[in-house]
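Visitor: coordinates only, sequence not included:
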């Protein structure tokens, strides 16, 4: 496969139609590193070789925090920096002993951008997200600080991850009033089984021409089709492969297991059979074909084989009817949306 490129929202920058997420790089779970440095570099090589140029990380990815950025920086040192569109984030606590070591204050943002650039071995970020909304810092302080980073050439574009529609609207309005750089990209939780929950947010993005880069586009692996329902009367009973997220993470059920989820997965599987593709590829293509905004899903992978499967979504074609069928699987025969635990 070879990835095509899309404009990053209303900006002039073009990015691959799938973004590669690196939150597993250097992350330790029960003392085991999920993706080692050599595996990380192999995955990055494979992504670029297949036409990918959009890479997502954050200052807190890895164990300890910063390891993911550092490993990407080591890989980037042997490449042409201008060929990669690199995104990172700021908000979560980086230094637990520092009372100003988290949030979106001017102090924390300034400290973290310098650390991020140093670990990545670059003079600038293409995209800098606020990782969450900070209830304790005035949004004016955060936006004016980010605007200054753009003026200084340390950041090209700004992004916002995980917030309410009204918060995104408020931030965009403040940027317009004060003539500050605005958010051009958003990063919500969004997948085929999760739409109405973020519909107002997506409406804002579409209206304002913002790019949408969903995280967890495969519902934590649920929409890959490797999970089976164990009880037709209990949507939270699941048969999960050993080592999969469903067998490791108690929160998996809280986020993804629902009657709605199984109905959508059944529709995804049906369409996958019709187009001779994997369920994961259909679920990703469904997002990529979202009609009202530019959607660029963030995919992750433990192996190059998994990466190739995900990137294969670029070669999948869905008809309007197939796209609608997956969308409509959220509703029962009377047009009511399946609840998360109903």
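Guide: Alright, I've got the coordinates. Since we're looking at a predicted model, the values are computed, not measured.
Visitor: could you use CA atoms for every contact and neighbour count after this?
Guide: OK.
Visitor: so residue 55: helix, strand or coil?
Guide: Classification of residue 55 using DSSP: H, G, I helix; E, B strand; the rest coil returns strand.
Visitor: burial of it, as a residue count?
Guide: When counting by other C-alpha atoms under 10 Å, one arrives at 25 neighbours for residue 55.
Visitor: just residue 141 next, same as before
Guide: Residue 141: 13 surrounding residues under other C-alpha under 10 Å.
Visitor: just checking, what packs against the helix or strand harbouring it?
Guide: Assessed by DSSP states H and E, residue 141 sits inside helix 139-151. If you count contacts as 3 or more C-alpha pairs under 8 Å, 6 or more residues apart in numbering; DSSP states H and E, helix 139-151 packs onto helix 106-120, strand 155-161, helix 165-178.
Visitor: okay, buried residues for it please.
Guide: Within helix 139-151, the residues that count as buried by 16 or more other C-alpha atoms under 10 Å are 139, 142-147, 149-150.
Visitor: tell me which of the helices and strands packed on helix 139-151 is the most buried.
Guide: Mean neighbours per residue, mean count of other C-alpha atoms under 10 Å, is largest over the helices and strands packed on helix 139-151 for strand 155-161, with a mean of 22.
Visitor: what angle do it and helix 165-178 make?
Guide: On the basis of axes from the mean of the first three to the mean of the last three C-alpha atoms, to 10 degrees, strand 155-161 is oriented at 150 degrees to helix 165-178.
Visitor: ok so, going back, rebuild the buried residues of helix 139-151 as JSON lines, extending it with distance to residue 306.
Guide: Supplementary listing: those in JSON lines, determined by distance: C-alpha to C-alpha, whole Å:
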{"residue": "139", "distance to residue 306": "39"}
{"residue": "142", "distance to residue 306": "38"}
{"residue": "143", "distance to residue 306": "38"}
{"residue": "144", "distance to residue 306": "41"}
{"residue": "145", "distance to residue 306": "39"}
{"residue": "146", "distance to residue 306": "36"}
{"residue": "147", "distance to residue 306": "38"}
{"residue": "149", "distance to residue 306": "36"}
{"residue": "150", "distance to residue 306": "36"}
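Visitor: another one to put next to it:
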């Protein structure tokens, strides 16, 4: 294979090359495509998701350690929920520098405990390691199928409508990232900077109530998540409406952050993007029954992995551990 740096490949490109190496030991007929966000086993009744986080790359300088710990759990719970699974058990591996203050680790673990209690997930143990330079954590969570069947990100069909949940909302994560990039966060209020998103844990019930053809967690950003869904499904997607509130539009305007930029290229929203042919009133009713706001944002078209907005192709970029600054 051609020599390339990780920063040239990006996360998705690197994963695809790694999977080629592992191809001989990948199941012939997995429950979900191997590139999907979770992997299912035991006749699809169980699934597992693992996420890794390093402090330098995934914790904002103003962010409490407990909030970082909360997000470390929320990520895999969100991915499992988007596929139709309820998170049930967790293990982790934690790396800590030798000279780190144990109180910071206790605060991190306190946030993990808060998330586990909130999501009804049991802690089964973990591993503690010495690390060089920074704290890192890997979180693995097992989920059980509670929807009628798992939903891949590869099932979108032309004519499907595209929806997203609105539990945490879009715009604020993009704003926070912009404040971080420009160091403007130092002048922002603590209330604005505080953000503790929640996974949409009742989404499996929506899968059981209506026919959902594909679904994906939005934590890599709206544009990138739609790009992954379109590429996996062999279709294109046209965005017709940005899912952002009037209040957040006003906040973005105040901080001179572009509405389209913050909405499309944010990340950490932990919403669920899904596609369906069901009538809009049935979709909205299914969401309302679970006390979740859902909004139609676009349509699936014939194509080959493009995402369109205002009649033009947009870059499917979002958060990437090897490219994002």
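Guide: It's in. All values derive from a computational prediction rather than experimental measurement.
Visitor: got a TM-score for the two of them?
Guide: Overlay of the two chains. TM-score (TM-score structural alignment, normalised by the length of structure 2): 0.30; 157 aligned residues with a C-alpha RMSD of 6.4 Å.
Visitor: returning to that earlier point: do you know which of the helices and strands packed on helix 139-151 of structure 1 lies nearest residue 247 of structure 1?
Guide: Taking C-alpha to C-alpha, strand 155-161 is the member of these nearest to residue 247 of structure 1, at 27.6 Å.
Visitor: and that closest one, what does it pack against?
Guide: Using 3+ C-alpha pairs under 8 Å, 6+ apart, the elements in contact with strand 155-161 of structure 1 are strand 125-130, helix 139-151, strand 183-187.
Visitor: that older thread, pick the one among the buried residues of helix 139-151 of structure 1 closest to residue 117 of structure 1.
Guide: residue 149 (12.0 Å).
Visitor: still on that earlier bit, how about the helices and strands packed on helix 139-151 of structure 1, which one is nearest residue 298 of structure 1?
Guide: When these are compared by C-alpha to C-alpha, strand 155-161 sits nearest residue 298 of structure 1, at 12.4 Å.
Visitor: what's the angle from the closest one to helix 139-151?
Guide: Going by the same axes, to 10 degrees, strand 155-161 of structure 1 makes 150 degrees with helix 139-151.
Visitor: angle of strand 155-161 of structure 1 against helix 106-120?
Guide: For strand 155-161 of structure 1 against helix 106-120, the angle by the same axes, to 10 degrees is 110 degrees.
Visitor: I'd say residue 301 of structure 2 and residue 235 touch.
Guide: Yes - with contact defined as C-alpha atoms under 8 Å, residue 301 of structure 2 reaches residue 235; the gap is 6.0 Å.
Visitor: now do the contacts for the closest residue to residue 77 of structure 2 other than its chain neighbours.
Guide: Once flanking residues are discounted, residue 77 of structure 2 sits nearest to residue 87: 5.8 Å by C-alpha to C-alpha, 6 or more residues apart in numbering. Counting by C-alpha atoms under 8 Å, 6 or more residues apart in numbering, residue 87 of structure 2 touches 77, 80-81, 119-121, 141-144.
Visitor: check residue 141 of structure 2 too.
Guide: Counting by C-alpha under 8 Å, 6+ apart, residue 141 of structure 2 touches 48-50, 76-77, 87-91.
Visitor: look up how far residue 52 of structure 2 lies from it.
Guide: Counting by C-alpha to C-alpha, to the nearest Å, the gap from residue 141 of structure 2 to residue 52 of structure 2 is 12 Å.
Visitor: please apply the same query to residue 105 of structure 2.
Guide: The spacing between residue 105 of structure 2 and residue 52 of structure 2, counted by C-alpha to C-alpha, is 16 Å.
Visitor: swap in residue 118 of structure 2?
Guide: Using C-alpha to C-alpha, we find residue 118 of structure 2 at a distance of 21 Å from residue 52 of structure 2.
Visitor: same thing with residue 122 of structure 2?
Guide: Going from residue 122 of structure 2 to residue 52 of structure 2 by C-alpha to C-alpha gives 19 Å.
Visitor: again, but for residue 247 of structure 2
Guide: From residue 247 of structure 2 across to residue 52 of structure 2, the span is 33 Å (C-alpha to C-alpha).
Visitor: now swap in residue 95 of structure 2 and tell me
Guide: Residue 95 of structure 2 is 11 Å from residue 52 of structure 2, where distance means C-alpha to C-alpha.
Visitor: quickly list what's touching both of these two.
Guide: By C-alpha under 8 Å, 6+ apart, residue 95 of structure 2 and residue 52 have these common neighbours: 136-137.
Visitor: can you give me the helices in structure 1?
Guide: Secondary structure of structure 1 (DSSP state H): helices at 37-49, 67-76, 106-120, 139-151, 165-178, 199-208, 245-248, 251-255, 259-275, 279-288, 304-311, 320-328.
Visitor: could you dump the ones you listed into CSV and include distance to residue 56 of structure 1?
Guide: Below are those laid out as CSV (distance: least, C-alpha to C-alpha, whole Å):
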stretch, distance to residue 56 of structure 1
helix 37-49, 11
helix 67-76, 10
helix 106-120, 12
helix 139-151, 18
helix 165-178, 20
helix 199-208, 19
helix 245-248, 21
helix 251-255, 22
helix 259-275, 26
helix 279-288, 17
helix 304-311, 15
helix 320-328, 27
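Visitor: and residue 46 of structure 2, how many residues sit next to it?
Guide: Number of residues near residue 46 of structure 2 (other C-alpha under 10 Å) recorded here: 21.
Visitor: does it touch residue 144 like I think?
Guide: Yes - with contact defined as C-alpha under 8 Å, residue 46 of structure 2 and residue 144 form a contacting pair (4.6 Å).
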